[in-house]
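Enquirer: Have a look at this prediction, sequence included:
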Amino acid sequence: MRKKMAAALGSAALLATTLLSGSASAAPAGAAWLCGDAWYSSRAEGHAWIQYCEDKNVIVATVTDDKADGRCPRVSGYLYNGRSYVHSLSVGPKGASRYVEIFAPGGDWFYTAGVSWESC
């Protein structure tokens, strides 16, 4: 019950912090993951189409760098139990895109996810 309530709260938080658009697919054709609908997340450095997969144990996304600013966007997933982040590989330079997968450590799952960045 706690997991379902936390998932509902996490979904509400995502609605407040990301722009939801349609159901575009972040996973490439033929991907073996069981995933939900994709949502769009962006910030000045870049954007991503993100999906939770396998009961929020995996995040798949396509990340794009939108600005030549020395900051490379990546997807960051916030863990429910560990209260820490797991980051994907970053993408750059401007205009580059990358498909990424990130995994929650055993016994944990992703509470929320979005675009972050690192210097590149």
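Expert: Okay, I see it. Just so it is clear, the structure is predicted and the values come from calculations on it, not from any experiment. Numbering: from 1, shown residues only.
Enquirer: From now on I want contacts and neighbour counts done on CA atoms only, so please keep to that.
Expert: Noted.
Enquirer: which SS class is Lys4?
Expert: helix (DSSP: H, G, I helix; E, B strand; the rest coil).
Enquirer: Give me the residues contacting stretch 89-100.
Expert: For stretch 89-100, the surrounding residues in contact (C-alpha atoms under 8 Å, 6 or more residues apart in numbering) are 26-27, 60-68, 72-75, 88, 117-118, 120.
Enquirer: For PyMOL, what selects the buried ones among the residues you listed?
Expert: With 16 or more other C-alpha atoms under 10 Å as the criterion, this PyMOL line picks the buried residues out of these:
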select buried, resi 26+27+60+61+62+63+64+65+66+67+72+73+74+75+88+117
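Enquirer: take a look at this one as well, against the first:
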Amino acid sequence: MSKSRLAVPGAAVAALALAALFLPATGANAAPSADSCTNNWSLSSAEGYANGKWCNYDTKVIGTVHDTKADGRCPYVRGGLSNGGYVDSDWAGGKGKSRSFTLRAPSNTRFTSLSMRYIGC
């Protein structure tokens, strides 16, 4: 092998490594895009209240649910979907307790409504 043949592969590897430094990140290593959370929402019931924001063209809902009564009922939020299904938040349990949540709509659906519900706890 001649020296010129050995130098070419090394130069190619160096060029690829250098190019990788300047290419934008894509795929799994890409930085997540910022959410677009434009509209506020709030709900209340005898068991508590919840509030938050609609995000990403109603495909994501963020918020916090609060339990305001020592009644053995723990409130949660149900997000109604455009396909007739629903997604439930975690519940807040015990008077004075709160729980933050994020609801995500499955692919090809969006949230069309929110309601307060409760479970016995």
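Expert: Sure, I can see it. Model, not experiment: these values are computed from the prediction.
Enquirer: Quick check: TM-score for this pair?
Expert: Superposed pair, TM-score by TM-score structural alignment, normalised by the length of the first structure: 0.69. Supporting alignment: 88 aligned residues with a C-alpha RMSD of 1.1 Å.
Enquirer: Next, check the contacts of stretch 89-100 of the first structure against the strands and list the overlap.
Expert: 60-65, 72-75, 117-118 (DSSP state E).
Enquirer: who touches the residue positioned nearest the centre of the second structure in this structure?
Expert: Nearest residue to the geometric centre of the second structure (C-alpha atoms, centre = their mean): Thr102, 5.3 Å. Contacts for Thr102 of the second structure (C-alpha under 8 Å, 6+ apart) come out as 60-63, 89.
Enquirer: Repeat the analysis, applying 6 Å as the threshold.
Expert: 61-62 (C-alpha atoms under 6 Å, 6 or more residues apart in numbering).
Enquirer: State whether it is indeed within a strand.
Expert: Yes - counting by three-state DSSP, Thr102 of the second structure is located in a strand.
Enquirer: Remind me which helix or strand the aligned residue in the first structure for Leu43 of the second structure belongs to.
Expert: In the first structure, the residue paired with Leu43 of the second structure is Ser41, using TM-score structural alignment. Using DSSP states H and E, Ser41 of the first structure sits within strand 39-43.
Enquirer: For Gly10 of the first structure, the count of nearby residues, please.
Expert: By other C-alpha atoms under 10 Å, 17 other residues sit near Gly10 of the first structure.
Enquirer: Please tell me how far it sits from Lys67 of the first structure.
Expert: 29 Å (C-alpha to C-alpha, to the nearest Å).
Enquirer: quick revisit: the ones in strands among the contacts of stretch 89-100 of the first structure into JSON lines, with extra columns for distance to Lys4 of the first structure?
Expert: What follows is those, written out as JSON lines (distance: C-alpha to C-alpha, whole Å):
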{"residue": "Val60", "distance to Lys4 of the first structure": "21"}
{"residue": "Ala61", "distance to Lys4 of the first structure": "23"}
{"residue": "Thr62", "distance to Lys4 of the first structure": "27"}
{"residue": "Val63", "distance to Lys4 of the first structure": "28"}
{"residue": "Thr64", "distance to Lys4 of the first structure": "31"}
{"residue": "Asp65", "distance to Lys4 of the first structure": "34"}
{"residue": "Cys72", "distance to Lys4 of the first structure": "33"}
{"residue": "Pro73", "distance to Lys4 of the first structure": "30"}
{"residue": "Arg74", "distance to Lys4 of the first structure": "27"}
{"residue": "Val75", "distance to Lys4 of the first structure": "23"}
{"residue": "Trp117", "distance to Lys4 of the first structure": "30"}
{"residue": "Glu118", "distance to Lys4 of the first structure": "32"}
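Enquirer: Pull out the buried residues from the strand holding Ser41 of the first structure.
Expert: Applying 16+ other C-alpha under 10 Å to strand 39-43 of the first structure flags 39-42 as buried.
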